[in-house]
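S.K.: I need the structure of the sequence given here:
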Amino acid sequence: GIPRKDFPAEARTRGGSRAVSRGNERLPEPAPHGKRLLQFSDALPPFARRPRSHIRYDFEYNASVSDARSRREWYRFLRRAAARYESVPAAYELDRPSYGEIEESIARYLHRMRGVRCDPEQVVLVSTYMQAFQMVLRVLVEPEERVLLEDPHSYGLRNAIRLHGCEPVPLPTDSDGLMIARVAERDEGARLLATNPSFLMPSGRHMPLARRLRLLERARERGYWILEFDHNNEYRYEGTPVESLQGLDDDGLVLHVGTFSRLFSPDPAIAYLVVPPHLKDVFRAEDVTMGNYCAPLECEVLAQFLDSGEMESFLRRLNRRLAGKRDAAREALRAFRDLPLTLSPSNAGLHVHFSMHGWSSARVEALANAIWDRGISIFPDEPYTMLARPSAGLLLGIATLEVDTIRRGIAELGEVIRAFIAREGYGRTS
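M.R.: This next block holds a predicted model:
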């Protein structure tokens, strides 16, 4: 191969689209999909991938949330399963790996926790939720077809849509989620609508039942699929997780995506896709064709973890801790009465959110850079939306920090915001 330093400059440029040449030789270009890979293959926005060695208060938004007891139980199950695997002859299956009882365990767990109605054969295992997104798009959507996307939304899902060769059509939301009348203005010719009705960004509120039923009715009338991304719904401070949209669907229109990866990172790398009964064969064929794979040992351990009730026990402990951290963060932020920030409601999730009154996304990003330079990791909300908003804001992850650390970090955060306003002259309407 040609050493990297010998490639012409345009070939070394990330996302470059021109034909490249070396001497008198003309090198072929990647196909359009290959060029899109360089732009849209990331699940996390660029801000989340910045160097972190200097960070003292890490309000990481996409952190894993396991605790000492859950890790002990996980590795106890893992050691027991590994000992059994030592006596099992190695085998290679040309069709698909044997995952034991994990599909049955996931189906039972989702029915208990989320009201999902499915047989084990409808559960398709993948390593990440991005794989699930891409699988849905490959099977159900042609490039350049219309894909509707709730706004705000998952950055990874938006990138998956663009990677597939479609431009997402953002749909406005209010405090109860998608506004069905506004959906009706934009869904002509749509093939797929993506939403997270059980966890509305950034507040964690959920879409009321009447609006969910109206959304299902609209999808049936127009003839498009609904991709339900069940993200962060387990982390609910009051009450129980909200019933899934899939559990209300009698027409086989909803595909339900979730993941276990954030609970015990780096173990397990397991996500799932629940497909309607009449689509299970085509998705199994896609699964085999693309060679999707989850480690059978991890699948066996996860099945035991789910069936033993340890997952529900872990989530109860976790949500009690998260509620205390949420309360501490909101109390500390409310103390900044002299600053132009507005707290969003916070009913679930691993973060708190506040907007800077009247500030543009560019100014909030400049503020986030100043905060980051002071050793505090904080994340602008701009990557999670496409529609214009009157006020941009910031996300603070609370999962990995203790209450005292949260309070100290937010106290220093207030100092940075005050200094930024004094230096840059940004007031309440800047």
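
S.K.: switch to C-alpha atoms for all contacts and neighbour counts from now on
M.R.: Will do.

S.K.: If you drop the residues flanking it in sequence, what lies closest to Gly247?
M.R.: Of all residues not flanking Gly247 in the chain, Val116 sits nearest, at 4.6 Å (CA to CA, 6 or more residues apart in numbering).

S.K.: run this one through as well so I can compare:
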Amino acid sequence: MVQRRSQRFQFDTLEIDRDASQPLHRQLESQLREAIRSGRLRPGEKLPSTRGLCNQLQIARNTVAAAYEQLLAEGYLEAEIGSGTRVSQQLPEQTAPSSVAKKPSPKTSRRGLAKRAEEVDRYADWAPRTITTPLPFRPHTPAIDQFPRDIWQRLADRRIRRLPRLTYLGVDPAGYPPLRSAIAAYLGASRGVACSAEQIIVTSGVQQGLELIARLLLDPGDSFWLEQPGYSPAWHAFTAHGAVGVPVPVDEQGIDVAAGERLCPRPKLAYVTPSVQWPAAVTMSLPRRMQLLEWAEQSDAWIIEDDYVGEFRFAARPQQALAAIDPHGSVIYLGTFSKVLFPGMRLGYLVVPEPLVRAFATSRWLADRHSPVFEQATLTDFIEEGHFARHLRRMRKLYAARQAAMFTALETSFGSAMEFQRNEAGLHVVAKASDSRQNRRLQRAADEAGVEYHLVDQYSASAGKTPGMILGFAAFNEQQIAEAAQAWADRFFA
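M.R.: Presented below is the predicted three-dimensional model:
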């Protein structure tokens, strides 16, 4: 008797939990990966189209597309024009060399990851494996279509012809000296930060700056303050080095210093985003800034100021940085070009007190020697020839208009069903409903409409207790903003 072939996989049995903290595309991705590994989804079996699966599961099409793209990148799926997406005939585990695939005996092998890797692995889901086109209202995304690529191309072409031959061998680990001078001059004029070029450490974005800070300023067991809710990747970088995080609440004036002193009076450092708090988008008041600086001096603690979008204040002139009014040398300042120019640049910088320069430059050398010389030299010309300042002025005007369009669209589409703060700075808005049930409805409607967002809860140490959705507007024009808000509202009120 011929054995009947097993029944095809039933995709409508996949479970999507909209109340879980894990993003929907990660849930779908992990379930499909497990089904392939277990053999329930067989090699060569065809998957539904993104449109078909999103209809079956009642989720957004871009959620399905993101899961498919990740599994394609990992080798679990393959796609051909005209034949759709299928399970790969040869899975990644099958193509691995046998010497790697063979499991070592736990009694004899000492190979393996260090204990710290267990801490790092907790944050694996935060690291994106694929880059997708942003949809309204993805946060953290500038208007890359407005970047003057023609000017950058011209500068890059000129630089590749004129870059001194010696720089092909490398540069100072702290950064290309002319770029450090250009950054110091810009900070003095625009952000009020008086510093020398020698105090500038060029990094591969803010995240590498946080990694250097964790390595050099925090020993295992040291405590640190971080705003609650706050920028979780800073928490990740510090706790991965064995430090102990203390979430400190934020109010309308910024981090609550008095609450921090009650929770942990003498941490090694405090990480803050005073110009535009992430994610609450409040600006730290001057009295609160002075209180924080005084506390740092009395407690012998460092303040880490992340000024990620301090240039984008729309109602008035950008405020001076915290480092500009620091009389004690307690502030280490972080800046980035990834948010103000384009994320793929991966160039940022630290401003460190002079006694720390040697240690930070040496640690930068140990990490990866230095950032690419060519990009540093091109950016130097972009700044020194005035293109950077002109681009910032243009973007400040554009983002102000897009922020106003966002406020109008949300108010017009949702009325009193949605609450949001009309902040005067930053590139995002935090929105929420009146109660937890309505908040869940907002999230479901956004998923169904294909609206991208981050949950405030993702950046909170108290999971499930901090309502709100973070909505970015910088990358989208007024029409895209209005249409996305209306599509979202249509599903919310349906």
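
S.K.: For the two chains, what TM-score is obtained?
M.R.: Scored against TM-score structural alignment, normalised by the length of the first structure, the superposed chains reach a TM-score of 0.84; 399 aligned residues with a CA RMSD of 2.9 Å.

S.K.: Apart from its chain neighbours, what residue comes closest to Asp381 of the second structure?
M.R.: Leu155 (7.0 Å).

S.K.: quick one, what contacts the residue nearest to Gly247 of the first structure?
M.R.: 107, 110, 243-244, 246-247 (CA atoms under 8 Å, 6 or more residues apart in numbering).

S.K.: What's the local residue count around Arg364 of the second structure?
M.R.: 25 (other CA atoms under 10 Å).

S.K.: just His391 of the second structure next, same as before
M.R.: With other CA under 10 Å as criterion, His391 of the second structure counts 17.

S.K.: For the second structure, which segments count as strands?
M.R.: Ranges of strands within the second structure are 77-80, 84-87, 200-203, 223-228, 244-251, 254-255, 269-272, 302-306, 331-336, 348-351, 419-420, 428-432, 454-455, 469-472, based on DSSP state E.

S.K.: Could you check those strands and tell me which one is nearest Gln27 of the second structure?
M.R.: Gln27 of the second structure lies closest, by CA to CA, to one member of the strands of the second structure: strand 454-455, at 15.4 Å.

S.K.: That closest one vs the first structure - mean distance after superposition?
M.R.: Here strand 454-455 of the second structure, set against the first structure after superposition, deviates by a mean of 1.8 Å using mean CA distance after the TM-score superposition for the first structure.

S.K.: matching residues in the first structure for that strand?
M.R.: Mapping strand 454-455 of the second structure onto the first structure (TM-score structural alignment) gives residues 379-380.

S.K.: contacts for that stretch?
M.R.: 47-48, 60-61, 361, 364-365, 368, 392-396.

S.K.: can you rerun that using 6 Å?
M.R.: Identification of contacts with stretch 379-380 of the first structure by CA atoms under 6 Å, 6 or more residues apart in numbering yields 394-395.

S.K.: how about the aligned residue in the second structure for Val183 of the first structure, what does it touch?
M.R.: With TM-score structural alignment as the criterion, the equivalent of Val183 of the first structure in the second structure is Gly260. Each residue near Gly260 of the second structure by CA under 6 Å, 6+ apart is listed here: Val248.

S.K.: how near is Gly260 of the second structure to Ser275 of the second structure?
M.R.: Gly260 of the second structure sits at a distance of 19 Å from Ser275 of the second structure (criterion: CA to CA, to the nearest Å).

S.K.: roughly how far apart are Val276 of the second structure and Pro318 of the second structure?
M.R.: Relative to Pro318 of the second structure, and taking CA to CA, Val276 of the second structure is found at 10 Å.

S.K.: Show the contacting residues for the aligned residue in the first structure for Asp306 of the second structure.
M.R.: Counting by TM-score structural alignment, Asp306 of the second structure lines up with Phe229 in the first structure. By CA under 6 Å, 6+ apart, the contact set of Phe229 of the first structure is 196, 257.

S.K.: Can you tell me, leaving aside adjacent residues, what's nearest to the spatially most central residue of the first structure?
M.R.: The centre of the first structure sits closest to Ser154, judged by CA atoms, centre = their mean, with a distance of 5.2 Å. Of all residues not flanking Ser154 of the first structure in the chain, Tyr384 sits nearest, at 6.0 Å (CA to CA, 6+ apart).

S.K.: Touching, Ile200 of the second structure and Gly348? I think so.
M.R.: No. Using CA atoms under 6 Å, Ile200 of the second structure is not in contact with Gly348, being 10.0 Å away.

S.K.: Give me the more crowded residue out of those two.
M.R.: Between Ile200 of the second structure and Gly348, counted using other CA under 10 Å, the more crowded position is Ile200 (28 against 23).

S.K.: which residues touch the more buried one?
M.R.: 180, 350-351.

S.K.: For it, what is the corresponding residue in the first structure?
M.R.: Checking TM-score structural alignment: Ile200 of the second structure goes with Val123.

S.K.: again, but for Gly472 of the second structure
M.R.: Under TM-score structural alignment, Gly472 of the second structure pairs with Gly397 in the first structure.
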